[in-house]
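Peer 1: can you look at this prediction? I've put the sequence above it.
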Amino acid sequence: MAFNFDECIDRRHSDSHKWQKYANKDVIPLWVADTDFRSPPCVIDALHQRVSHGVFGYGVVPQKLGTLLCERMRDRYQWHIKPDWLVFLPGLVSGLNISTRALTEREQRIVLPAPLYPQFGKAAKSAGRQQLPVSMHLVNDRWLPDIDGVIQQIEGNEKLLMLCNPHNPGGTVYTRQELEKWHELAKAHDWWVCSDEIHCDLILEPGARHIPFASLNEDAAQRTVTLLSPSKTFNLAGLGASVAIIANPRLRQRFVAQCAGIVPSVGVLPLIAATAAWRDGDPWLVELLDYLRANRNWLTTQINALPGLKMVAPEATYLAWIDAAGLDVEDPFRFFEQAGVGLSPGRDFGDPRFVRLNFGCSRQLLAQAIERMSRAISEG
């Protein structure tokens, strides 16, 4: 391999939020969705070159960045978008919050699958919006929403459907048929759609293919805000560069108006990093996916061999959703934390019986974590 993903980079004494959570504690942090891999050399080189200039005033989004993204969506996902559809943001979470506020009124409800990445629910709560959760269930070893079940709960005041594709947690990559079922529901009830597709490049399952919700048809395009970022793909989360793709000019105007005076523009260094990643980072990404896929396969076998734990292999992402209901413990998150492994608590996503494990790390570190988890279970 041209890139060394086995390299163990010491982040314990850095400014890493992931590692600082357990500063001065013997806990392996496998929680927040931030990998331990060095970012692509092309990104590091581009940042060095820009830093050497020495002046960091207000910047503008380079025209080539929009062109690169349009070409990337066309070539990877057969989705034909235009540069004037793009609204650049300093982070994807701000896009969730802006979508919530721009596309709903206070008396309207938001429809969203559950369990789900916590920032979706936080965005709704912050805006004072009620939520209609759609339960996720295992179907043939894939986490899928019970759309038929939620239809009976629709009251007529729902206005926004919030999707996460690939789904976090669980790692489901929705098929065209599954997305079309969502679209039928959104069209029938005249819902806007906000689709978080930040993990779209991290497809691990052979044969699975990411399909942007807005690419389904023209109606889907006109009712959707798609949120993307290079941050998960290329480990650039600390730099903060994201984008909302909005084909509908009226929708885009509402979104931009909600940003005014609240959401800052993207800094010059994040724009440089995003440009380099989308332009030159794919050779690195190919090898990253091979490494993550091997980690996923190894981890799935290891977890399912431990008494009381169950896990299905995620089709995408580097996040394992682990069912710990079989353990005789009150709080699986605390149980494993006390054993020296820091996971994400399932309660934050909507189900306290689960924990989420980030396997975006060296195999050596992952093996150490599994050894600690195994020892904790065996010792009771």
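Peer 2: Good, I have the coordinates. Numbering: from 1, shown residues only.
Peer 1: make it CA atoms for all contacts and neighbour counts henceforth
Peer 2: OK.
Peer 1: residue 355 in helix, strand or coil?
Peer 2: strand (DSSP: H, G, I helix; E, B strand; the rest coil).
Peer 1: number of residues surrounding it?
Peer 2: When neighbours are defined as other CA atoms under 10 Å, residue 355 has 27 of them.
Peer 1: that one and residue 323 touch, don't they?
Peer 2: Yes - between residue 355 and residue 323 there is a contact at 6.8 Å, judged by CA atoms under 8 Å.
Peer 1: can you list residues touching both of those two?
Peer 2: Shared contacts of residue 355 and residue 323, defined by CA atoms under 8 Å, 6 or more residues apart in numbering, are absent.
Peer 1: what's whichever helix or strand residue 287 is part of in contact with?
Peer 2: Taking DSSP states H and E as the definition, residue 287 sits inside helix 282-304. With CA under 8 Å, 6+ apart as the test, helix 282-304 has contacts from 1, 3, 5, 40, 202-205, 233-234, 309-314, 318, 320, 359-360, 363, 370.
Peer 1: show me those residues that map onto helices.
Peer 2: By the criterion of DSSP state H, membership of those in helices covers 233, 234, 363, 370.
Peer 1: surely the second one and residue 41 touch.
Peer 2: It stands for residue 234. No - the criterion here is CA under 8 Å, and residue 234 misses it with residue 41 at 10.4 Å.
Peer 1: who has more neighbours, the two?
Peer 2: Between residue 234 and residue 41, counted using other CA under 10 Å, residue 234 has the larger neighbour count: 26 against 15.
Peer 1: ok, structure two:
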Amino acid sequence: MTFDFDRLPDLGAGDSLKWNRYAGREVLPLWVADMDFAAPPAVVAALQARVARASFGYAEAPDRLVATLRDYLQREYDWMIEPEWLIWLPGLVSGLNLACRAVDGDVFSATPVYPPFLSAPRLAGRELATVPLVRQAGGWRWDFPAVAAALAAHSATRLFLLCHPHNPVGRAWHDAELREIAALAERHDLVVCSDEIHCNLILDPARRHRPFAMLSESAARRSITLMAPSKAYNIAGLGCAFAVIPDAGLRRAFVAAMRGIVPHVNALGLAACEAAYGASGDWHAALLEYLRGNRERVEAAVSRMPGLVMTPVEATYLAWIDAGELCTRHGIAEPQRFFEAAGVGLSAGADFALPQAGGRAHPENPARHFVRLNFACPRAQLAIALERMRAAVASLA
């Protein structure tokens, strides 16, 4: 079966957060992390069948969905979970915020990182310590000595927020890196909340995602794994995610934090989730092949733009682009606004890092000269965006 990723779906209903930002303007939106592709046919068919029932009361995950999800996790990752470990959520960001409330202590994470990692601790009244990832030849890496020092200096820390694979730097963490994190969690008695929403967007065909909780029984006991079909199957607007929490005590604390503030998952989200994990494998394989081609086009184009640098994208459909040299050379304060003026709407790098590192104040945001580009769009659209970026950079010469 073939799928048409070159066709832009109908986005004219006026409810697209991504496209509404630039409504009426000649700006291509390549910012927020959803895809400009039609959803999998199996998902569309499942939604049509569910709507035809004309019943939309409070919903809960049926047994067949739980079975489908368990089969999916075992098939894709050799991860065998028990049904009672599952907690259904209306979105993954809810899970990040709940983890910060359920674990009694302060929080650690590495930057740059998905912005809710930075806001969730504050909203829960927790202190957040951060250490920056470091860029080396070939990609971004953990500075584990700095992480260890930060954890030692912030003895009240009890929660490690892990982005795995990492948004925005595009790393798919190796087992050795995950084992180092697990050792630190053991040493400092930390719960690891692992955001694995991009786990099924590994772009290297030879790589396979390893859930953090699969490292060992000890890692599983101190883990909260957050997943959702929203990114890889383009159904973010249907609001369906889940947490996997093997430890009963930690699970009770998480559920207690939900009471009174977290609504039920909606019925359409549950139907879409079942179809995504149970009947969309061919579509997903074709998607990954298309994204690999788009990644290559972005990497090649950026390499020819003076003043821009990016490292290989191992996972996600997000390119993290360093425009620092361009900004310094030409006095550009905000590269996101520079490219927006050229007709390309990117995410501003400053949103992905607090103005601090290792708990110490920084004079300025370390990610301010970066932009994040979402390349999950039809090739023709991507080509126009990359050409606009090239022309904007060339105009400065």
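Peer 2: Received it, and whenever you're ready, just let me know what you need. Everything numeric here is computed off the predicted structure, so don't read it as measured data.
Peer 1: related to what we said a few turns ago, tell me the average deviation of the helix holding residue 287 of the first structure from the second structure after fitting.
Peer 2: Aligned to the second structure and superposed, helix 282-304 of the first structure gives a mean residue distance of 0.4 Å (mean CA distance after the TM-score superposition for the first structure).
Peer 1: buried residues, that helix. List them.
Peer 2: 284-285, 287-289, 291-293, 295-296, 299-300, 302-303 (16 or more other CA atoms under 10 Å).
Peer 1: do stretch 47-57 of the second structure as well
Peer 2: Buried residues in stretch 47-57 of the second structure (16+ other CA under 10 Å): 47, 50.
Peer 1: name the residues that touch that stretch?
Peer 2: 267, 268, 271, 272.
Peer 1: quick one, helices of the stretch 1-150 of the first structure?
Peer 2: 17-20, 41-53, 63-77, 92-103, 118-126, 147-151 (DSSP state H, counting those that start in this stretch).
Peer 1: so which of those is the most packed in?
Peer 2: helix 92-103 (a mean of 23; mean count of other CA atoms under 10 Å).
Peer 1: that one vs the second structure, mean deviation?
Peer 2: Following superposition, helix 92-103 of the first structure is found to deviate from the second structure by 0.4 Å on average (mean CA distance after the TM-score superposition for the first structure).
Peer 1: and that helix, what does it pack against?
Peer 2: helix 118-126, strand 158-164, strand 192-196, strand 224-228, strand 242-245, helix 249-259 (3 or more CA pairs under 8 Å, 6 or more residues apart in numbering; DSSP states H and E).
Peer 1: the same query, at a cut-off of 10 Å, please.
Peer 2: strand 86-89, strand 109-114, helix 118-126, strand 158-164, strand 192-196, strand 224-228, strand 242-245, helix 249-259 (3 or more CA pairs under 10 Å, 6 or more residues apart in numbering; DSSP states H and E).
Peer 1: so what does residue 201 of the first structure match up with in the second structure?
Peer 2: Using TM-score structural alignment, the equivalent of residue 201 of the first structure in the second structure is residue 200.
Peer 1: now for the residue lying closest to its match once chain neighbours are set aside, how many residues are close by?
Peer 2: Nearest residue to residue 200 of the second structure, sequence neighbours excluded (CA to CA, 6 or more residues apart in numbering): residue 232, at 6.2 Å. Each residue near residue 232 of the second structure was counted by other CA under 10 Å, and the total is 22.
Peer 1: hang on, isn't residue 232 of the second structure packed against residue 276?
Peer 2: Yes - using CA atoms under 10 Å, residue 232 of the second structure is in contact with residue 276, at 9.0 Å.
Peer 1: shared neighbours of these two, anything?
Peer 2: 39, 284 (CA atoms under 10 Å, 6 or more residues apart in numbering).
Peer 1: distance check, the residue opposite residue 348 of the first structure in the second structure once aligned against residue 114 of the second structure.
Peer 2: Alignment note: residue 348 of the first structure maps to residue 351 in the second structure; criterion TM-score structural alignment. Separation of residue 351 of the second structure from residue 114 of the second structure (CA to CA, to the nearest Å): 8 Å.
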